[in-house]
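> Could you look at this predicted model? Sequence included:
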Amino acid sequence: MLAYVLRRIGAGLVLALLVTLVTFLMLSLSFGDVVRTLLGQSATPESVAAMTKQMGYDRPVLVQYGDWLLHLLRGDLGTSVYTSLPVGPSVVQRLAVTLSIIVPALLITVLLSISLGVWAATRGGVADRIAQGLSLVGYIVPGLLIAIVLVYLLAVRAKLLPATGYTPLSTDPAAWLHSITIPVIVLVIGGVANMAAQVRGRMIDELRRDYVRTLRTRGVSTTSIVVRHALRNAAGPALTVLSLEFIQMFGSALIIENVFALPGYGSYAFNASLQGDIPVIMGITVFGVLLVTVVNLGTDLANGWLNPKARLH
């Protein structure tokens, strides 16, 4: 298992290297545009050339990437071209905002998906149709439309929650909870639509297996069969869906954070892309790749713990 973990970490580092290299090569095509944006469109060719040399953009691209990589190994992601703030702490601060939305949404999604999926699989009939109908609604209705409707109902009409803005948890826990409630609900609706259907399908398959019939003939209670056996065996594929859902929620942050004016990772990436803030874009890329690698590794380890036959040595 240790060797497998080390291999996965090594693969993640190689992936991060390749992704950052490709990203840097693509960004190098816009170095001139960044300089002109900083100086203004009326800048003279001489001033553009001087600024290009000052920022080091006149050097070979691979030399620039190597210099950036050496600074990264020392824990230095550079400073923002526009704010002059260090990129590393800025990304961490924005990432904390995004995770404060995604983590509660993911926990609620797991609880609701397991409950709804098991209920549909064990009850059948009306319960199954209700569960499938709710999943279908989550698939069909766009998240942006759900967000707009919730803002209108909960913020504009009922005035129960703020429509936009974010309050840090450390500043005011109650205000923080109010500020993330609508974004979390939007993410949960989409997440449950995906996960509940998967849990339902896997539970139905497990409950039809021979070992379930054997346990029933031995007088084992239905609750014990569902919780201790069927649900555990169905959890592996559900965990894979959970990791994909986390990554999808992470990607949805770009839309959610811009809709609700949240100072998170997604809005930071969006603004950096519009401004051509290359150090920030590179920092965001590094954190994104590493986070995905950690989530996938955690999913594999959890699958191995749940299913001894799938454990890697």
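Yep, it's here.
> okay, CA-based contacts and neighbour counts for the rest of this
Will do.
> Spit out the contact partners of Pro45.
Pro45 is in contact with no residue at all, counting by C-alpha atoms under 8 Å, 6 or more residues apart in numbering.
> Distance of it relative to Val81?
20 Å (C-alpha to C-alpha, to the nearest Å).
> Now the most centrally placed residue in the chain: closest residue in space, sequence neighbours ignored.
What sits nearest the mean C-alpha location of the chain, by C-alpha atoms, centre = their mean, is Phe250, with 2.1 Å. Spatially, and ignoring its direct neighbours in sequence, Phe250 is nearest to Ile102 (7.1 Å; C-alpha to C-alpha, 6 or more residues apart in numbering).
> before we move on, back to that, state the distance from the residue nearest to the centre of the chain to Leu291.
Counting by C-alpha to C-alpha - Phe250 and Leu291 are separated by 10 Å.
> Okay, strands next: where are they in the chain?
Counting by DSSP state E, the chain forms no strands at all.
> give the contact list for Gly12.
289-290, 293.
> most surrounded residue in those residues?
In terms of neighbour count, Thr293 stands highest of the contacts of Gly12 at 19 neighbours, by other C-alpha atoms under 10 Å.
> quick one: that residue from Leu70, how far?
With the distance defined as C-alpha to C-alpha, Thr293 ends up 21 Å from Leu70.
> How about Gly124?
With C-alpha to C-alpha as the criterion, Gly124 and Leu70 are 59 Å apart.
> take the one below as the second:
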Amino acid sequence: MTPTTDLSVSPALREPKKQPTPAKRRIPVAGLLRSLGSRLLRSLLLFGAVTLTVFGLSALIPGDPAVSLAGEGATPESIAAIREQLGLSKPWFEQYFSWMNGVVHGDLGTSFFYHTPVSGLLMGRLPVTLSLALFAIIAAVLFGILAGMLAATRRGRLADKITTVLSTVGIATPNFWVGMILLILFSLNWRVFPAVGYTPITTNAVAWFMHLVLPGVALAAAAGAELQRQTRSSVSEILSQDYIRTARAQGLTRRRVLWQRALKNGAPPLATVVGLQAAVLLGGSVVVEKVFSIPGLGTLAIDSVTLKDLPVLQGVVLLNACFVIIINFATDIIYTVLNPKVRV
């Protein structure tokens, strides 16, 4: 009698082995904190250097504010009295430390000509400049990323050539010239947007938006063009990688490949460009505000130079420098999170 063979398979062999779930990618907290502390220390040192530079350069402006305040035909005694009242007769380093003591406590001094606290003047003009800069940043990011993605996916075609030409013209053209062309076309000739002025958003949101369109586009032209070139370069390089071809072979849609793979992996350099351009936009708003007669920090800075109002000029430059430091600090942190290789 032939023995029967048990062909049954054990339950352990019948059940498929469970694949271990991949561990989620975590950001090392210690490395991020070290990077944060290092960049914070550098930002504080940079702030100290900025205050010294701002105060020193403003003191080198030709002309004596006391003479301007005293008026024509003023006697040397009256000019000396005004200098003593304003603290201009003290040594330079004493003026600097006195000013820095006020800055630390939130006191930027009193305007020579407006006779009001400088901090109040800045806070009154700050929402205007921030509105313009925010509008320009959003417009630059939208145009730069969308046009860059379009050019990267159609390299050598008509769309790529058109966006490349537009970006080249945008980088090469000064923003004040773009502003004047837009003003002539859309305000004076076609009367689509208002030519000059500003309306607070709390008064009329539609008028606020309409007043920001032309200066915002003029301010965003160069930034959007630079972001378009960077997006095109980064995304084009990523689309040629092997893992992108693998993702396409796995059946991923074109949209998912572009936005979830290509753009995500190209985000670190784009974040750096956006941060740098945001800092440039704050400084570039000076000329654009003057072209469109917008009562922001840029107009206040130009007027303070004309009037030799040193406390106002120092306050405006210091505030802009603080914004640049904060933007660069935030950009470094974002870049550190997106690219762990740069952590210290």
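Structure received. All values reported here derive from a predicted model rather than from experimental measurement.
> what TM-score comes out when they're superposed?
The TM-score (TM-score structural alignment, normalised by the length of structure 1) is 0.93; 312 aligned residues with a C-alpha RMSD of 1.8 Å.
> still on that earlier bit, how about the residue nearest to Phe250 of structure 1, what's its partner in structure 2?
The equivalent of Ile102 of structure 1 in structure 2 is Ala133 (alignment by TM-score structural alignment).
> Am I right that that match is in contact with Leu282?
Yes - the pair Ala133 of structure 2 and Leu282 passes the contact test of C-alpha atoms under 8 Å, sitting 6.1 Å apart.
> What span of structure 2 is stretch 66-81 of structure 1 aligned with?
So stretch 66-81 of structure 1 sits over residues 97-112 in structure 2, by TM-score structural alignment.
> buried sites along that stretch?
In terms of neighbour count (16 or more other C-alpha atoms under 10 Å), stretch 97-112 of structure 2 has its buried residues at 99-100, 103, 107-112.
> according to the alignment, stretch 222-239 of structure 2 goes to what range in structure 1?
With TM-score structural alignment as the criterion, stretch 222-239 of structure 2 aligns to 190-207.
> Kindly report the same for stretch 75-85 of structure 2.
Stretch 75-85 of structure 2 maps onto residues 44-54 of structure 1, going by TM-score structural alignment.
> which parts of the matching stretch are buried?
Buried positions in stretch 44-54 of structure 1, judged by neighbour count with 16+ other C-alpha under 10 Å: 48, 51-52.
> Can you give the distance of stretch 324-336 of structure 2 from its chain's centre?
Put simply, stretch 324-336 of structure 2 sits 10 Å off its chain's centre (C-alpha atoms, centre = their mean, to the nearest Å).
> Would you confirm that Gly197 of structure 2 contacts Lys290?
No - counting by C-alpha under 8 Å, Gly197 of structure 2 sits too far from Lys290 to count as a contact (10.1 Å).
> What residues does the residue nearest to Phe250 of structure 1 make contact with?
Ile102 of structure 1 sits next to 184, 187, 246, 249-250 when contact means C-alpha under 8 Å, 6+ apart.
> let's go with 10 Å and repeat that
Residues in contact with Ile102 of structure 1, defined by C-alpha atoms under 10 Å, 6 or more residues apart in numbering, are 96, 108, 180, 183-184, 187-188, 246-247, 249-250, 252-253.
> between those, which is nearest Arg228 of structure 1?
Checking the contacts of Ile102 of structure 1 against Arg228 of structure 1 by C-alpha to C-alpha gives Ile108 as the nearest, at 21.5 Å.
> quick one: the closest one and Ser221 of structure 1, what's the gap?
For Ile108 of structure 1, the distance to Ser221 of structure 1 - C-alpha to C-alpha - is 28 Å.
> next one: Leu17 of structure 1
Counting by C-alpha to C-alpha, the gap from Leu17 of structure 1 to Ser221 of structure 1 is 52 Å.
> Those two: who's more crowded?
Shown here are Leu17 of structure 1 and Ser221; by other C-alpha under 10 Å, Leu17 has more neighbours (15 against 10).
> Now check the more buried one against structure 2: what is it aligned to?
Mapped onto structure 2 by TM-score structural alignment, Leu17 of structure 1 lines up with Gly48.
> dump the residue contacts of that match.
Contacts for Gly48 of structure 2 (C-alpha under 10 Å, 6+ apart) come out as 42, 100.
> average distance between the match of stretch 222-239 of structure 2 and structure 2?
Compared with structure 2 after fitting, stretch 190-207 of structure 1 deviates on average by 1.0 Å (mean C-alpha distance after the TM-score superposition for structure 1).
> All good on my end, thank you.
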